[in-house]
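Undergrad: Provided below for reference: sequence and predicted model.
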Amino acid sequence: MTDVHTVLVRSKNMRAIKGKNTKPELIVRRYLHAAGFRFRLHRKDLPGRPDIVLPKHRAVIFVHGCFWHRHPRCRFAVLPATRPSFWLEKLQGNVARDEKQIAALESLGWRTFVIWECQAKNASVLEGVAQEIFGKG
């Protein structure tokens, strides 16, 4: 199967993908802020630069994109038909790095939580995570 875009157009599209302040991340941040919680963003001194850091609760939240971080059994985590071996290696590397960063954070005493892109719009998922972290929603 060939790509529907030229190499230049595909390259431009891929460069436009953000790593910070993504739409799912903004949704989660808005929910937490409205619920009265205060947090820090992308702390460089922590392994993996977690998306959301709640120092008071010693908790971090990663808001993962389903495609980029291989959300199991998710319809958005489909392997591209073009250059599948390249993508499989790249995406498996992302997953391995995530696991390493989470282990490092937990060894430093941080509680880690992952909210997937497909879950970010689901208020009950956000409420459940908030209750698990803070004991309230």
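TA: Received it, and whenever you're ready, just let me know what you need.
Undergrad: okay, CA-based contacts and neighbour counts for the rest of this
TA: Noted.
Undergrad: And residue 12, how close does it get to residue 91?
TA: To residue 91, residue 12 is 20 Å away according to Cα to Cα, to the nearest Å.
Undergrad: In addition, the following structure is provided for comparison:
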Amino acid sequence: MVDVVDRATRRRMMSGIRGRNTKPEILIRRLLHLHGFRFRLHVRDLPGKPDIVLPRYHAIVFVHGCFWHGHDCPLFKWPGTRPDFWREKIRRNQAKDNLVRESLLANGWRVGIVWECALRGAGKNIEGVAQSLSEWLRSVAPLIEVRQ
């Protein structure tokens, strides 16, 4: 499939996509705050600069976009242009995600991953996501993955 915009326009559009303070991330922060959790944001001293760090619970929450992290869900669709570039890019993102997760777990951190599809689309269940995170934070489970 041919791109509907020229290369310069596509480049400008893609460079405008933020990596921090995205809508799903802000939504998760609001939900956690409403449930009484306090946290820090984007701590640079930790592997992967986690989106949300809850020091009291020794827990970290990443809010992953389904496209950028290659999630197998209805929101993810491979781009039609430059498929080799995108497959390699997303494969590298996934490999880095795995390294960061294993490093944090090895250092005693608990890791939570919330996928964008849990907050958007047909499987949207925002209160269910908040409840799952809240229960996980109050437990001792090392890992949780919230998806559609």
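TA: Structure received. Fair warning: this is a prediction, and the values are worked out from it, not measured in the lab.
Undergrad: out of residue 12 and residue 91 of the first structure, which sits in the more crowded spot?
TA: Set side by side, residue 12 of the first structure and residue 91 show more neighbours around residue 91, with 18 against 11, by other Cα atoms under 10 Å.
Undergrad: That one: which element?
TA: helix 84-107 (DSSP states H and E).
Undergrad: Report the mean deviation for that helix after fitting onto the second structure.
TA: Once fitted to the second structure, helix 84-107 of the first structure is off its aligned match by 0.4 Å on average (mean Cα distance after the TM-score superposition for the first structure).
Undergrad: That helix - contacts with which helices or strands?
TA: helix 66-69, strand 111-116 (3 or more Cα pairs under 8 Å, 6 or more residues apart in numbering; DSSP states H and E).
Undergrad: The same query, at a cut-off of 10 Å, please.
TA: strand 59-64, helix 66-69, strand 111-116 (3 or more Cα pairs under 10 Å, 6 or more residues apart in numbering; DSSP states H and E).
Undergrad: contacting residues around that helix?
TA: 46-50, 59-60, 62, 64, 67-71, 77, 79-81, 108-114 (Cα atoms under 10 Å, 6 or more residues apart in numbering).
Undergrad: Just the buried positions in that helix, please.
TA: 91, 98, 101-102, 105 (16 or more other Cα atoms under 10 Å).
Undergrad: ok and that helix relative to strand 111-116, angle-wise?
TA: Relative orientation of helix 84-107 of the first structure versus strand 111-116 (axes from the mean of the first three to the mean of the last three Cα atoms, to 10 degrees): 150 degrees.
Undergrad: Tell me which of the helices and strands packed on helix 84-107 of the first structure lies nearest to residue 134 of the first structure.
TA: strand 59-64 (9.2 Å; Cα to Cα).
Undergrad: residue range for that closest one in the second structure?
TA: The alignment of strand 59-64 of the first structure onto the second structure (TM-score structural alignment) covers residues 59-64.
Undergrad: Just give me the mean distance for the matching stretch relative to the first structure.
TA: Taking mean Cα distance after the TM-score superposition for the first structure, the mean distance separating stretch 59-64 of the second structure from the aligned residues in the first structure is 0.2 Å.
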